[in-house]
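Chemist: Okay, predicted coordinates and the sequence, questions at the end:
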Amino acid sequence: MDAPVETSLLDTGAQGIIGKPLDRIDGPLKVAGKAIYAAEQDANTLHGVLVGARIGKGRVAAINEAATLATPGVIRVFTDFETFARNPQQGGEEEAPTQGVREIAYVGQPLALVVAENLEAAREGAEALVIAYEEEAGAFEREAHAAECETPPDASTPAHSSQGDLDRAMADAAVTIDVTYTTPSQSNAPMEPHATIARWDGDNLILHTANQMLASCRKQMADALGIEETNVRLIAPYVGGGFGSKLGIAPEAVAAALAARELGRPIKAVMSRPQVFEATVRRSDTRQRIRLAAGHDGRLTAIGHETLASNLDGEDFFEPAGIATHFLYAGENRSITHDLVRLNLTLSGSMRCPGEAVGMLALECAMDELAEALGMDPIALRKANEPERDPEQDIPFSSRNLIACMDRGAKEFGWDRRDPTPGGRREGEWLIGLGMAAAARSNLMQRSAARVTLRRDGAVIVETDMTDIGTGSYTILAQIAGEMLGAPIGRVQVSLGDTDLPPAAGSGGSWGANSAGSAVYAACEAIRAKLAGAMGASPGDLTLKDGEAIAGNRHVRIADLIDGDLTEEGAIRPGKTDEAFTQAAFGAHFAEVAVNAVTGETRVRRMLGVFAAGRILNEKTARSQCLGGMTFGLGAALTEELVHDIRNGKCVNHDLAEYHVPANADVPQQEVIFIEERDHAANPMLTKGIGELGISGAGAAIANAIHNACGVRVRDYPLTLDKLLPGLPPV
């Protein structure tokens, strides 16, 4: 993608299915229980159960397998020592393979796999396994080790960046804000637990697994086993959520593959719910200091955003909480930093909308605090700091409609009826407040490929290893191909989730539709060029609809233009437009809450999200993604907190009974509005990612509404009633 696309073929299509709120074509299979997930692929398997460490720091002294092997039905116990002895890694490495280790870094770290004839025996054998430990002192609390923090290497966003003189601007400003917000660890908590069925066909490994990005996971698996990528096949036609926790290979997959190779039989390994919480990934806890300086007119002269996050020793990933702060508001003096504390807790990794999801919980509340200090309306403050160009890189935005989103949201939500005085509106015991926050999410595209076949009868086949994790990939790719090749949605067959198919970027980073969809677009564009040649017309003059090709005054059946099936592979990769433009999707969140003046209970009454995300490919699936994101934001604001015992690192709420994701009764009436937009620099479809935009700022809008309702500003998420009670006004 080296130059903006002025005219997209999706704008000139005649089939009329792009943008429409079509039902997901995989929906009937899922509601009927006919969509087959990883753990359901093959019933004729052995069963493996992982055994995790029960200490947070130390070493494995010994493993006594006697009681486990005496359990009826148990076949073998695989440990790191045994596996290493029989399967040395290529390259002469001296360390044990990654599925098990001698050194223990966190509670729940996988140490062994118990394999049995059935699940019950494997589970009983796992419980009977005796592991002796040499325990060491660990680091389990961020603030206790904050002085030992370090700066991680730069990733997709720089760990540290600055321009101007932040301290001088703070000293000289008419109004300043210097506040610290904290967010806890969170769990991705997908509905489907991590699961793998591994079987070997000679030297070839076939995995039925639950992964979001199959092409990269294939490479990870090959590296873990010391074999060639061509000997690994991953199959994942349906994935029951992931939210980042299934971006990479999880421990159960490596363990199942090694055990299956050793025993010569397929092995199924499914993580228990506590293991998903303990042994996959978590969103890092953060401490975020926000500094804002402004004149009396509200114009920002300085923005500072310092984040302290945590991760395991040796891991480079950091929660990029300041990623949107780089470009969201103007201000000539800027400092954005990220530092890491090394803790003996579950690996920190990507959880839906890494960075903005927690970063904007702090930034957008601090903007609300600045608005109050200035006596300005929060929307007016944001408008006063709308940058014409990226304030740090000095390059244009590919498209930016934040103001349009705020204006439309204010009108639809009734923002003009908001009482700016905290606690000014009351209904009996309930204090009522309105809040808003901006939304921003960087737009990304990744290298992807797809194969499209136009059959002689007008049917279309789309093939790519792109996954559908509940986001609507099957439907959206069918819409793109159908629109471009003149086929009704029912005539398009989409095959996904198999590494035997052309490699796509997979589901993650809100780049799925942008990337895989653009590859499908490119393949269809090549097919259209051949059809145009057969018609004796230019590709720009060709119209395809309902199995017919139309050019000039001629209508010709596609079957009469080609002798056989037409197949083309399309590909897309980032190019010069990535560097020439700042690409992001924008939006505005609005929330109304009621806070009980007696109990401190918060009830969210209604939420509205208004978003500008380029072309909307499917109004229904896009709206569903935004509703899900807004619900994530509600959870971050009010309920979600992964709690670790600071004495030993144990996760004390490692199940869905105690880790409180919002339930149906918690979620209010939610509305979503899309602003008409096309982004010509993003990709040939003129779309932007939307899966994570709905989270960005949603929780901050709720927190700001709580402050407007009762006058209490809590800067430690989640905003539970115990934190509100001390500051509530007299009844």
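Modeler: Yes, it's here. Just so we're clear, the structure is a prediction, and the values are computed from it rather than from any experiment. Residues are numbered from 1 along each chain as shown.
Chemist: going forward, measure contacts between C-alpha atoms and count neighbours the same way
Modeler: Will do.
Chemist: Next secondary structure element downstream of the longest helix anywhere in the chain?
Modeler: Identified as the longest helix of the chain according to DSSP state H is helix 512-535. Going down the chain from helix 512-535, the next helix or strand is strand 543-545, by DSSP states H and E.
Chemist: Give me the contacts around that next one.
Modeler: By Cα atoms under 8 Å, 6 or more residues apart in numbering, the list of residues contacting strand 543-545 from outside reads 13-15, 484-487, 549-551.
Chemist: likewise stretch 515-524?
Modeler: Stretch 515-524 is contacted from outside by 445-452, 462, 464, 466, 476-477, 480-481, 484-485, 504-506, 568-573, 683-685, using Cα under 8 Å, 6+ apart.
Chemist: So which of the residues you listed are in strands?
Modeler: 448-452, 462, 568-572 (DSSP state E).
Chemist: okay, now the one to match up with it:
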Amino acid sequence: MDKSVGKPLDRVDGRLKVTGGAKYAAEFPQEQLAHAVLVTSTIANGTITRMNTAAAEKAPGVLAVLSPEKPPKIGGDPSKKQSPVDRVVQLLQTKRVDYQHQPVAVVIADTLERATHAAALVKVQYKAGKTKANFKAEKTQAYKPTAILGKPPDHEQGKASDEKPEAEVDATYVTPYEHHNPMEPHATTAVWEGDRLTVYDATQGVFGTRARLAALLGIPLENVRVITKFVGGGFGGKGSVWSHTALAALAAKAVSRPVKLVLRRDQMFGPVGYRPETEQRVQLKARKDGKLLLIRHETTSSTSTFDEFAEPSSMQTRMLYASEQIITSHRLVRLTLGTPTFTRAPGESTGTFALESAMDELAYKLNLDPVELRLKNHADQDPESGHPWSSKSLKECYRVGAEKFGWAKRNPMPGSMKDGRTLIGWGMASATYPARQMKASAKATLLPDGTVQVVSGSQDLGTGTYTVMTQIAADALGLAPDKVRFDLGDTQMPETPVSGGSWTAASVGSAVKAVSLALRDKAIALAVGDTVSPLHGLDAKQVQVDGGALVAGGKRDSYAALLKRQKLPSLEAQASSGPGPDSGKYSMHSFGAQFAEVRVDPDLGEIRVSRWTGTFGGGTILNEKTARSQLMGGIIMGIGMALMEESVVDTRTGRFITHDLADYHVPVNPDVPDIDITFVPENDPYVNPIGVKGIGEIGITGAAAAIANAVYHATGKRIRALPLTLDKLLTA
């Protein structure tokens, strides 16, 4: 039978989603369900001096009000983390306020409307301290963090050249605060049964949530169950446990009823992270032929006063291009804002904007084509580690992308290409993201009817995990995809990592293949040892799987027949997979090339992206349709990053004043052109057992730079601060 991996199989969960059958965290019905609403701070720094909850407590339907006046009992230190992705949380244990929109009380009532009304009755008085929310003003206090993603924050490789450069770029690039705005806001439903807690949570990591809640609540790990069947978008923001999740559990404990807590849209702009502001200095020096003598990339980003998160924007610069010398650094500025967190392609998305914009500037100074400049500095091995690449098709991505886009027809002179009065600009940039694999486990069960159920406690963020895991299992077991049922999202299933870092397909997929092969081998062993089986006595290595049966030499023994003869209700296997011996021998990354066309109104400064070509090498493509969707989604987020997304802070109060979708603009259909995606064939025998590289985040890398470079080509104006709004263009 034909293999299903690689084919554009429709989502196996598609019908559930379009019919409303897919249940998200806030949609699991519970008897006597109560509703919780957060009361959040209106200052960025200070202390609560008085809190009056009397009116709220007397309001109709109110069951309880939690506040620092009588701190709810917890069992762990909210500042002590269980994993690197954890954040310091606020659980009403102190009257200290560290940022605007910090949870300062929780109101629980029998309906959402009553809880919302009562929350408005809570009166809080504060003694305010100094607000430090001006990134530029506080930069003089920048400090060096201890590590960036487990690596030194500063890195230097190679030696300074004595050659005098023919051309040099030394410029500063700025990216603003950005907020995750998934369709599904953060939400938690908490249910206690005695001393056991079940939490339905909008999370990217059920096992991390379980560990964090167990520690914070001071209960055994086995007493916490976390369920997440569907996530309505995460983008990194749901990768950590935030205050509201534990507060929902504390609220349910306080009222002895299930409690649902869903953040309002404006509350998504405070206590649940964001992409921090960055200021990045990039210095490039090159010979006349374009060969780089120096790459220097210095990143300064913001973090909170009580926790630490560093946007790793200089990291890809350590490996993307060859240069005589490469110097990178990271610094942090503490502000009275909430703690930032991972946002799709953290570091690489912001960092490639700076690096790839600088490369475009250098190309103009050298009078070289931007693609040619990148080819001249192609890194044949990883400059940072010195390791060979497990596979790398970046040159082919440039070639195919340029050909499909028609790059050879580009007149390089800024402002030279027009359609009537409209200015046309073409820009390009490189894309890259690490290809990682984490330890993951899975379980497979062969059922009497010959179908197979595979479970693994992962998460589907809308990326298609249900579907690609079904395809992997089906191929390994010789089954049609409709004969496999894959399930996930429950800590009672085999353990997997958080769905982040573009490693879910590689990690969980490798485990699913391993367990499917283990189940296949168990079935083969039963058949060749069964005196009644047509395959009896054969060498197990001769037996293949096809069409729901074991086959060899024209003989067949179906899974269903085998189990019936063996009088087995089922046949099970469990397996795990993790980084193999090649992980330390090779450098593993996905690569791509982004080509963008913009149309600019010369009078109004309006910028429209009118055409896009993206070419990517991502190893084995598990599902052509879902993979293309992921890359398109990343590029669309890149369009938003380039042209409109910006969270504006009132530096006097530390409050984000863009706090809903009326003010915080994201791309909609008219903002997005047809996006042409091409996968460059790539066989990687070292990256993991299924040969895949993560593609969930690479689509946004390089995208903002490609647009900024196209705007320069159209107008001759170099805008180095995102977003590229018309006011910046008109005043440049």
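Modeler: Cool, the structure landed. This is a predicted model, so every value here is computed, not measured.
Chemist: before we move on, back to that, between all of the ones in strands among the contacts of stretch 515-524 of structure 1, which two are separated the most?
Modeler: 462 and 572 (15.6 Å; Cα to Cα).
Chemist: where does residue 487 of structure 1 land in three-state SS?
Modeler: State at residue 487 of structure 1, reduced to three classes by DSSP: H, G, I helix; E, B strand; the rest coil: coil.
Chemist: Equivalent analysis for residue 365 of structure 2, please.
Modeler: helix.
Chemist: Structure 1: which residue goes with that one?
Modeler: Aligned by TM-score structural alignment, residue 365 of structure 2 pairs with residue 373 of structure 1.
Chemist: is it true that that match touches residue 292?
Modeler: No. Residue 373 of structure 1 is beyond contact range of residue 292, at 11.3 Å (criterion: Cα atoms under 8 Å).
Chemist: What segments of the stretch 301-450 of structure 2 are helices?
Modeler: Counting by DSSP state H, counting those that start in this stretch, the segments of the stretch 301-450 of structure 2 that form helices are 348-366, 370-376, 394-405.
Chemist: The ones you listed: which one's closest to residue 7 of structure 2?
Modeler: So among the helices of the stretch 301-450 of structure 2, helix 394-405 is nearest, using Cα to Cα, at 21.3 Å.
Chemist: Need the counterpart of residue 584 of structure 2 in structure 1.
Modeler: Using TM-score structural alignment as the criterion, residue 584 of structure 2 maps onto residue 579 of structure 1.
Chemist: Give the aligned equivalent of residue 451 of structure 2 in structure 1.
Modeler: For residue 451 of structure 2, the aligned residue in structure 1 is residue 459 (criterion: TM-score structural alignment).
Chemist: same question, residue 691 of structure 2
Modeler: Using TM-score structural alignment, residue 691 of structure 2 pairs with residue 686 in structure 1.
Chemist: do residue 404 of structure 2 as well
Modeler: Taking TM-score structural alignment, residue 404 of structure 2 has residue 412 as its aligned residue in structure 1.
Chemist: so what corresponds to residue 242 of structure 1 in structure 2?
Modeler: Using TM-score structural alignment, residue 242 of structure 1 pairs with residue 234 in structure 2.
Chemist: can you check residue 143 of structure 1 too?
Modeler: Checking TM-score structural alignment: residue 143 of structure 1 goes with residue 136.
Chemist: Just list what the helix or strand containing its match packs against, helices and strands only.
Modeler: Following DSSP H and E, one finds residue 136 of structure 2 within helix 135-138. Secondary-structure packing of helix 135-138 of structure 2 (3 or more Cα pairs under 8 Å, 6 or more residues apart in numbering; DSSP states H and E): strand 325-335.
Chemist: what's the matching range in structure 1 for the strand it packs on?
Modeler: Aligned using TM-score structural alignment, strand 325-335 of structure 2 spans residues 333-343 in structure 1.
Chemist: the helices in the stretch 101-250 of structure 1, which residues?
Modeler: Going by DSSP H, counting those that start in this stretch, the stretch 101-250 of structure 1 shows helices at 119-128, 166-172, 214-225.
Chemist: any chance of the ones you listed in JSON lines, plus distance to residue 81 of structure 1?
Modeler: Formatted as JSON lines, the helices of the stretch 101-250 of structure 1 follow (distance: least, Cα to Cα, whole Å):
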{"stretch": "helix 119-128", "distance to residue 81 of structure 1": "17"}
{"stretch": "helix 166-172", "distance to residue 81 of structure 1": "53"}
{"stretch": "helix 214-225", "distance to residue 81 of structure 1": "15"}
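Chemist: and of those helices, who's closest to residue 302 of structure 1?
Modeler: Among the helices of the stretch 101-250 of structure 1, the nearest to residue 302 of structure 1 by Cα to Cα is helix 166-172 (5.8 Å).
Chemist: Now find how far off-centre stretch 507-522 of structure 1 is within its chain.
Modeler: With Cα atoms, centre = their mean, to the nearest Å as the basis, stretch 507-522 of structure 1 stands 14 Å off its chain's centre.
Chemist: brain fart, stretch 502-518 of structure 1
Modeler: That offset, for stretch 502-518 of structure 1, works out to 13 Å (Cα atoms, centre = their mean).
Chemist: Alright, that wraps it up for me.
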